[in-house]
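Colleague: need a structure here:
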Amino acid sequence: MQWITHLDGGPRRVNHAGACVGDRIYSFGGYCTGDDYRLNECIDVHALNTNTLRWSLVPQMRDENGLPLKYPEVPFQRYGHTAVSYGDKIFMWGGRNDDQLCNILYCFDPQTISWSRPDVKGAVPGARDGHSACVIGDCMYIFGGFVEEINEFSCDVHCLDFRTMEWRYIQTFGAPPSFRDFHSAASIYDRMYIFGGRGDKHSPYHSQEEMYCPEIVFLDMKTKMWHRPSTTGKVPVGRRSHSMFIYNGLIHIFGGYNGILEQHFNDFYTFDPKSNCWNLIKPFGQPPTARRRQVCIVKDKRMFLFGGTSPHPHDSLLIDNNDTHLLDFEPTLRTLAILAVINHRLDTTWLPKKLKEEIRLMTQPNSLTRPLNHAG
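Modeller: Predicted coordinates for the structure are as follows:
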C-alpha cells in the first residue's frame, strides 16, 4: 500500500460529496472560504478522469434561452450533503447553503450531463446536513445528521428503495448509536457500519458541548438490530468529518478532526469486520496533510482523495485544499519503477512515449484552481 501521486490544481472544495461511475469520479458542491452561499445558483460538478488524473468542470444545464437553470429544477450549491452511485447514475440528497436546507432527491446522469428530480413517495426524511448515506442492495440508507427544523441531532435510519422510489422510516432494535452528525458510514456483509461523528453532552440538542464517540457500531440489515462489537487493536480517537471506505473486506478510516483536542488527523486505520480488530496503518510514500471534510473514493485497486480543509502551518487559520492524492493498495512493479524514476529524477529521454506520458500525468498539476499565497 503506497501513496503514489499528489497533484494540486483540482477543485478547491470543503464538505463536498463524491461518487464514481465508470472511469469518472464526480465531485458535487462543497464550499470554498470567501464565496457566497446564500444564493440558489446551480451546484457545481467537477469530474476526475481516473485514467489521466485530469479534473474538468462539468457544464451546467441551461434553458431554451441559454441561461443556467436554477433551484428547484436543479440542486442549489450546497455543503454537508451526500451522493451515492446506483447503476449508472448518481443520487444526491440533503445538505444546505447558508440560508436553507434541502430534502429533495436529485439524480445526476453522467451520460447526458443532466439533473432530474425523481418522483418519490413515502415518508421523506426531514431536511438535514452532516448525515451519512450508503447503498445496500437496491436501497440507500440515511443515518443521523443535524435536522435544523427541530434543531436536533438525529440517530434515525431512513431508506430509499431505488426500485420503487419510496422512502421508509426504518424501525430498528437494540441501542442505536448516539445522536450525531459528520460521522461516516460504510456497507459490508449486509451491515451498515457507523463510526465517529460529533455528538453533544445534551443530545439530541446542540449546546456546543461536543462529544466524540470512538465506538464502531453496525446495523444488521437482515434483523434491523444494532450491534456494538467488542474490538481489539489500536482504536482510533473519536473524530468527525473523516473518511470511511471499503477495500478487500476491510473498513478503512482516514483523517478527520476532534474539536475537544482541537486536532486534525492524517492517520490511517483499518477495521476487520470478521475479527473486530483495529490496526493503525502507515502506507509507504508521502501522506496527505492532516485534514477534515475531504472525499475518498475507491476505484479498482486505488483510492482517490481530494479536497478538505487543513490547519495553516503558521497560524490558527484553515486552508481549503485543492489537491488530489492517490493511494495504490497493490502497486505493480511498473508503478514502483515509475515512482523510482520520479523520486530520483532519472533521465527519461530514452523511455517509451507511453511511459513518459504516464510520468507526466502523475506529476503535472491540474489547472482548475491556482495555489494560495501563504506568504502574507
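Colleague: Please count neighbours and contacts with C-alpha atoms only from this point.
Modeller: Fine.
Colleague: Could you report the neighbour count for the closest residue to residue 108 other than its chain neighbours?
Modeller: Once flanking residues are discounted, residue 108 sits nearest to residue 115: 4.7 Å by C-alpha to C-alpha, 6 or more residues apart in numbering. When neighbours are counted by other C-alpha atoms under 10 Å, residue 115 registers 18.
Colleague: and what of the one 4 residues further on?
Modeller: Counted by other C-alpha under 10 Å, the residues lying close to residue 119 total 11.
Colleague: List the buried residues in stretch 88-104.
Modeller: Neighbour-count burial for stretch 88-104, counted by 16 or more other C-alpha atoms under 10 Å, picks out 90-97, 100-104.
Colleague: compare with the first, here's sequence two:
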Amino acid sequence: MKLKTTILAMLFAISVSAQVNEVPTPRYGHSVVYNDQDSNYYIFGGTILNSTKSTTSNFDACVYKYDPFAKTFTKVCPPAAPEVSGHKALMINGKMVVVGGSRANAGNFLYSYDPLSNLWQNIAYQYGPDARKIATGAAVIGNYIYYMGGKNFDNSVSNEVWKYDINNNTFTLMSSMPQSGRYAHQVVAHNGTLLVFGGRDENGEQSQMISFDPTSNSWDFFDPMGMPPMARANNLSGVLPDEMWIAGGETWSTKKSTQSTNFFTDIWKLDLSQTPAKWIKKSENFIPVTNGVGWISVENNDTLFYSFGGISEITSTGDTTITNNFYRYNITQSIVEQYHEDTQNWGGIITSINENDFSQNINLQIYPNPATSEISLTIPNNEIIVSIKIYNQNGQLVKQINKPDSQKITISDLKTGLYFIRTDTETNRYLSKMIKE
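Modeller: Predicted structure coming up:
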C-alpha cells in the first residue's frame, strides 16, 4: 500500500501544471542543463522583464524541458522551487543542482531538482560557503561540484573555490582563484582539470585563461595556440568531447561619463584534442546576445550551436532589451535558424514581410494608434488570445507574449517606427499595423 501511494504521489507531481510546447517567456540570467537520462534540455530560472531595466523584475520558478527530437517544450511548475537568477545549474547523478544566484525566496542553500519525480529539495549545511553569489562559475568532476568566483552581495568579486561532495553533503574550501577572482566567467571540466574562460574582475574583462587541478589543489595559466577570442563576459558556452565552444558575450566600454555595452557575434572552438590546445574561429555571424544560455550538439552530421533568451541590447541609459527568440547556428552549413513555435520546427529567420498581408483588419482594433507607451487590442467575441507577436519593418520578431493576462501591451521598449502585429486566438489569426511614436 505504501509503494502504491508513493507511485501515485510521483505521478501526481509529474503531472502538476504540465503544459506542452509552452515556450519560456523572455528572460536573462537563466540556466540550461542536459539530462542524458532522457536526452532533454532543462531551462530554469532567470529574470523576466516586460520592457526596460527599470521595470519591476520577476523570477520564474518553473522548469521548461526542451525535447530536441519532438522539438517541443514542456512546462512544469513543481512546488517549493527556488526563485533565482544569475545562478549556475549542473546535472549530476540524474539531478539538476542549482548553485549561486540572486534569490527571491531562496535561502543560503544549494537546491536540487529531480526530473523523474518533479520535486525540489534544498541541500542545507551548517558550515560552508555563501551560496548566494551572482554569476559564479561551476563544473562537475565525478561526484563533486566545483564552483568558484562570482559577485558577492556587496558587489565585491569573490576568489573562493568550493568543492561540494554530493554523496556526503560536505563542502571543502580549495585554493583561491588567482588575483582577485572573477565573475560572469565560464568553467569547463576536461580530463580531470577545470578550465576557466573570460569573465570580469574589478579591473574589467579577462582574456587570460587559467586552469585548476583539483588533485594537487593548484592553479596555473592555460595558453592555447592560435589567436584567442577578445576578452568578454557573460558569453554562451557549450562542450563536445575534447572541445569547448563559446559564442557571443559582452564587453564594457566607457566613453566620457557614460558606459556602453558592446556585443560579440562570433563563435569559437577550443580544440582540446591536441597539446597545446588551439583556438579556432568558426563564425562572425552569430546572434548578438549576452546573459543567455547556449549548448552545442551534433545532429545529422551538422554541428549546431543553440541559443535561448538573454539580453540583445543595453543602451547608455541602462534600458535593456530581452529576447525570447530561440536560435541555432548551423556551423557546418553556415546558416542561422530560428525556432518557429507555430510549426514546432526550425527554419530561416524572418527577413521580410509583405505589408499587404498586414492590412488593417476591421475585426481587430488597436488603440491608440499611433502610440507611445501602451496599446490595447479589442478582439471580437472575447476570443481567447494564444499569442501576440510584433515584427519590425525588417520582418524580425521583436516582441512576443504568450497567453497574455490582458489585452494591453507595453511598447515603451520599442523604437519609433512602423510595426506589424500578429494576434493568434484559439480560433482565428488577426494581422494589423501599429505606429510607435
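Colleague: And the TM-score between them?
Modeller: The TM-score (TM-score structural alignment, normalised by the length of structure 1) is 0.73; 315 aligned residues with a C-alpha RMSD of 3.3 Å.
Colleague: picking up where we left off before, residue in structure 2 paired with the residue nearest to residue 108 of structure 1?
Modeller: With TM-score structural alignment defining the correspondence, residue 115 of structure 1 maps onto residue 120 in structure 2.
Colleague: my guess is that match meets residue 114, correct?
Modeller: Yes: counting by C-alpha atoms under 8 Å, residue 120 of structure 2 touches residue 114, with 6.5 Å between them.
Colleague: Tell me which stretches of structure 2 form helices.
Modeller: For structure 2, applying DSSP state H gives helices covering 2-15.
Colleague: now the buried residues of stretch 88-104 of structure 1 as JSON lines including distance to residue 24 of structure 1?
Modeller: Shown next, in JSON lines, are the buried residues of stretch 88-104 of structure 1 (distance: C-alpha to C-alpha, whole Å):
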{"residue": "90", "distance to residue 24 of structure 1": "12"}
{"residue": "91", "distance to residue 24 of structure 1": "15"}
{"residue": "92", "distance to residue 24 of structure 1": "16"}
{"residue": "93", "distance to residue 24 of structure 1": "20"}
{"residue": "94", "distance to residue 24 of structure 1": "23"}
{"residue": "95", "distance to residue 24 of structure 1": "23"}
{"residue": "96", "distance to residue 24 of structure 1": "25"}
{"residue": "97", "distance to residue 24 of structure 1": "26"}
{"residue": "100", "distance to residue 24 of structure 1": "30"}
{"residue": "101", "distance to residue 24 of structure 1": "28"}
{"residue": "102", "distance to residue 24 of structure 1": "26"}
{"residue": "103", "distance to residue 24 of structure 1": "26"}
{"residue": "104", "distance to residue 24 of structure 1": "25"}
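Colleague: Out of those, list just those in strands.
Modeller: 90-93 (DSSP state E).
Colleague: any chance of these in CSV, with distance to residue 216 of structure 1 too?
Modeller: Conversion of these to CSV gives the following (distance: C-alpha to C-alpha, whole Å):
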residue, distance to residue 216 of structure 1
90, 27
91, 26
92, 25
93, 24
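Colleague: For residue 259 of structure 1, list the residues it contacts.
Modeller: Counting by C-alpha atoms under 8 Å, 6 or more residues apart in numbering, residue 259 of structure 1 touches 210, 239.
Colleague: Return the residue of structure 2 aligned against it.
Modeller: Taking TM-score structural alignment, the alignment pairs residue 259 of structure 1 with residue 252 from structure 2.
Colleague: where's its match relative to residue 219 of structure 2, distance?
Modeller: According to C-alpha to C-alpha, to the nearest Å, residue 252 of structure 2 and residue 219 of structure 2 sit 27 Å apart.
Colleague: Alright, that wraps it up for me.
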